[in-house]
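>>> Quick one: sequence plus predicted model below, questions after.
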Amino acid sequence: MSRVGFIGAGRMGLPMVRGLAEAGHEVRALGRSSESRAAIYASGAEAFSDLSEVGEGADLVTVCVFSDDQVRHVCLDSPLLAAMPSGAVLAVHTTVSPRTVEAVAERAAAHGIDVVDAAVSGGPPDIAAGCLTLFLGGPEGAVARIRPILQSYGDPILHVGPSGNGQRVKLVNNALFAAQIGLLAEAADLGRQLGIDESVLLEALPHGSSASRVMGSVAARGSVRSFRSAVGEFLDKDVAVVRKTVAELGGDLGILDSVISGGHPVRYPR
């Protein structure tokens, strides 16, 4: 089994820590507060308050913090990389700019460390069930070394190319995800115009040819507004990363931009 360092044992990260520990890996997780450390211990891992201790002797260090700035702080402005052994792998689950991944990979290479951007699609229930989708960008050898570890909570694990490509695939995925929520909001509005209650639509449409994974999740919540409220914090952050990245690369979201918001703002039912 492997020694795994884990940074970001929160809503998404803590179930990952539990899955890694249950699979028999030696897990060292960062815990800044007493509450965080107690939760980490309860998950079967060791808790440390210093990033260097998390990285020491690790085969893999996984970063699952919230924002691009936090990833840069952990990976570029802290002693983490210097503490990790040469030959280790750093995996980034956080949705960030591909340029951030490239900057981290360049810095890590000086320490003999490979970087894999391991973008995720799914939530805590998928992690607990061992079926979180992972889009991996990075060197084939590094991906092969960490795949057995990530299988503690990930399936499928998809290698989509070099470093940064995991994030690129995730950004396209999230643009479509946000657009589908927008389309469902418009569909609910159309239903009301036709005299159909949203709850009736959401009971019926998942059985028709318009069905999708997003629609099933919305239907389970009972309304577009309720689902949007549940995922809003993460969705808004990820959509902002999509817009920034596309702008940096000189690209265009096209019709996706209009559906997400654009000149015709998405209307969420009251």
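It's in.
>>> Every contact and neighbour count from this point should use C-alpha atoms.
Fine.
>>> ok, which stretches of the stretch 1-150 of the chain are helices?
Ranges of helices in the stretch 1-150 of the chain, per DSSP state H, counting those that start in this stretch, are 13-22, 34-42, 51-55, 68-76, 80-83, 98-109, 124-128, 140-150.
>>> Need those in TSV (columns: mean neighbour count).
Shown next, in TSV, are the helices of the stretch 1-150 of the chain (neighbours: other Cα atoms under 10 Å):
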stretch	mean neighbour count
helix 13-22	23
helix 34-42	16
helix 51-55	23
helix 68-76	17
helix 80-83	20
helix 98-109	19
helix 124-128	17
helix 140-150	16
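>>> Figure out which of those is closest to Val89.
Checking those against Val89 by Cα to Cα gives helix 140-150 as the closest, at 6.6 Å.
>>> ok and the closest one relative to helix 13-22, angle-wise?
Per axes from the mean of the first three to the mean of the last three Cα atoms, to 10 degrees, the angle that helix 140-150 makes with helix 13-22 is 90 degrees.
>>> Can you list the helices and strands that the lengthiest helix in the chain packs against?
Looking across the chain with DSSP state H, the single longest helix is helix 165-193. Helix 165-193 is packed against helix 98-109, strand 114-121, strand 132-137, helix 198-204, helix 213-221, helix 224-248, helix 255-260, with contacts defined by 3 or more Cα pairs under 8 Å, 6 or more residues apart in numbering; DSSP states H and E.
>>> hold the first one in mind and look at this next one:
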Amino acid sequence: MTDSKPRIAFIGLGIMGGPMAANLVKAGYAVTGYNRSRAKVDTLVEAGGAGADSIAEAVADADVIITIVPDSPDVEAVADGEDGIFAHAKSGAVWVDCSSIRPDVSVALAKQAAEKGIRAVDAPVSGGEAGAIEATLSIMVGGDADVVESVRPVLEAVGKTVVHVGPSGSGQTVKAANQLIVAGTIELVAEALVFLEAYGVDTAAAIEVLAGGLAGNRILDRKATSMVAREFTPGFRVDLHHKDMGIILAAAREAGVAIPLGAHTAQLMQSLRQLGHGDLDHSALLLLVEQLSGRSPSH
């Protein structure tokens, strides 16, 4: 590690955050991690990072603070709580929020950060657990251009596609659009797979040819095989995608934009969650299609 590399605090070491923090360590950064459950901190320490027992401790000497926690209230608590970033980070630090939250909350927090001398950017990520592990995430970044450029090397250590999409909140707006497309695509892939199985088609062969044509998409590439096998270990939980669909519905309504298919998909995601599948991967939408079709995995 060279002295020129910023010191990083990483808050939230879950399915996405853990691998991202580990990749920053691999890239030569000094990373101090904090997570509510200590086991995830210990995993980072084993990978060569440092651990903290509080947010205050993690951020005290950090040049760059990265957060990735579940929802808007969680980000607000991490940022503005007694033990939070605003109270304990040094002036001039850059706060990069990789969580997926409401755009308006992101804008408000960026203003609060500026009042504390902290430069904030919203940088939600897409690519799921596999993208986090492989450091191939797509990162949509909102904030002042100069601040974004200052942390671009850090973001490029965890992502393959890093794009500045506009001022504060813009990253969250683009992430909402991303989640809209992903949910709708998963639902259509799920419907297609149940349809193919109903006709006894070789699904592996079907997936191969569909992925090579105009119907090709990342869901077919990354999730169709596990969907056919009914393996729904979460890379991204239904609970979280349900939360994200709430964000896009509210934002679309505020902008006066009709999203009829998105709204319907949001209802399907909610139904899947109400059936008790909130902890499964979002590709478990297949289970709902199956149930609505009166079919079971064994047919």
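Structure's in. What do you need? From a predicted model like this one, the values you see are computed outputs, not experimental measurements.
>>> What's the TM-score once they're superposed?
TM-score of the superposed chains, computed with TM-score structural alignment, normalised by the length of the first structure, equals 0.89; 268 aligned residues with a Cα RMSD of 2.4 Å.
>>> sorry, back to before: just put the helices of the stretch 1-150 of the first structure in JSON lines and tack on distance to Leu253 of the first structure.
Shown next, in JSON lines, are those (distance: least, Cα to Cα, whole Å):
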{"stretch": "helix 13-22", "distance to Leu253 of the first structure": "30"}
{"stretch": "helix 34-42", "distance to Leu253 of the first structure": "39"}
{"stretch": "helix 51-55", "distance to Leu253 of the first structure": "38"}
{"stretch": "helix 68-76", "distance to Leu253 of the first structure": "21"}
{"stretch": "helix 80-83", "distance to Leu253 of the first structure": "35"}
{"stretch": "helix 98-109", "distance to Leu253 of the first structure": "17"}
{"stretch": "helix 124-128", "distance to Leu253 of the first structure": "29"}
{"stretch": "helix 140-150", "distance to Leu253 of the first structure": "30"}
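>>> Name the SS class of Val163 of the second structure, please.
strand (DSSP: H, G, I helix; E, B strand; the rest coil).
>>> if I pick it, what's in contact with it?
139-141 (Cα atoms under 8 Å, 6 or more residues apart in numbering).
>>> which of the helices and strands packed on helix 165-193 of the first structure sits most buried?
strand 114-121 (a mean of 27; mean count of other Cα atoms under 10 Å).
>>> tell me the angle of that one relative to helix 140-150?
50 degrees.
>>> In the second structure, which residues correspond to strand 114-121 of the first structure?
Counting by TM-score structural alignment, strand 114-121 of the first structure falls onto residues 119-126 of the second structure.
>>> Nearest to Ala211 of the first structure, out of the helices of the stretch 1-150 of the first structure?
helix 124-128 (20.1 Å).
>>> how big is the offset of that closest one relative to the second structure?
Helix 124-128 of the first structure: mean distance to aligned residues in the second structure after superposition is 2.5 Å, counting by mean Cα distance after the TM-score superposition for the first structure.
>>> what does that helix contact?
By Cα under 8 Å, 6+ apart, helix 124-128 of the first structure touches 11-12, 15-16, 19, 132, 153-154.
>>> Kindly report the same for stretch 2-10 of the first structure.
Contacts for stretch 2-10 of the first structure (Cα under 8 Å, 6+ apart): 13-17, 25-31, 36, 40, 54-55, 57-66, 149.
>>> And stretch 232-250 of the first structure, by the same measure?
67, 95-98, 171-172, 174-175, 178, 252-253.
>>> rerun at 6 Å
Stretch 232-250 of the first structure is contacted by residues Leu171 when judged by Cα atoms under 6 Å, 6 or more residues apart in numbering.
>>> Run the chain-centre distance for it.
13 Å (Cα atoms, centre = their mean, to the nearest Å).
>>> how close does the equivalent of Gly5 of the first structure over in the second structure sit to Pro260 of the second structure?
Alignment note: Gly5 of the first structure maps to Ala9 in the second structure; criterion TM-score structural alignment. To Pro260 of the second structure, Ala9 of the second structure is 41 Å away according to Cα to Cα, to the nearest Å.
>>> Who has more neighbours out of the two?
Legend: neighbour count by other Cα atoms under 10 Å for Ala9 of the second structure and Pro260, higher for Ala9 (29 against 10).
>>> about what we covered before: show me which of the contacts of helix 124-128 of the first structure is closest to Leu183 of the first structure.
Leu132 (24.9 Å).
>>> pretty sure that closest one contacts Gly154?
Yes: with contact defined as Cα atoms under 6 Å, Leu132 of the first structure reaches Gly154; the gap is 4.5 Å.
>>> what's the spacing between Gly5 of the first structure and Val242 of the first structure?
28 Å.
>>> ugh, typo on my part, it should be Arg37 of the first structure
Counting by Cα to Cα - Arg37 of the first structure and Val242 of the first structure are separated by 33 Å.
>>> what does Phe48 of the first structure give?
In terms of Cα to Cα, Phe48 of the first structure sits 33 Å off from Val242 of the first structure.
>>> do Arg11 of the first structure as well
Distance from Arg11 of the first structure to Val242 of the first structure, by Cα to Cα: 22 Å.
>>> Aligned to Ala179 of the first structure, what sits in the second structure?
By TM-score structural alignment, Ala179 of the first structure lines up with Gly184.
>>> ok, the residue most central in space within the second structure - contacts?
Centrality entry for the second structure: nearest residue to the mean C-alpha point is Val125, 4.8 Å, by Cα atoms, centre = their mean. Counting by Cα under 6 Å, 6+ apart, Val125 of the second structure makes contact with 138-139.
>>> and if we set it to 8 Å?
By Cα under 8 Å, 6+ apart, the neighbours of Val125 of the second structure are 98-100, 137-140, 175.
>>> Name the nearest residue to whatever residue of the second structure lines up with Pro139 of the first structure, sequence neighbours excluded.
Taking TM-score structural alignment for the superposition, Pro139 of the first structure sits opposite Asp144 in the second structure. Excluding the flanking residues, the one nearest Asp144 of the second structure by Cα to Cα, 6 or more residues apart in numbering is Pro167, at 5.9 Å.
>>> thought the one you found was touching Gly142?
Yes: with contact defined as Cα atoms under 8 Å, Pro167 of the second structure reaches Gly142; the gap is 4.9 Å.
>>> what about the nearest residue to Ala21 of the first structure once chain neighbours are set aside, neighbour count?
Excluding the flanking residues, the one nearest Ala21 of the first structure by Cα to Cα, 6+ apart is Gly44, at 5.6 Å. Gly44 of the first structure: 19 surrounding residues under other Cα under 10 Å.
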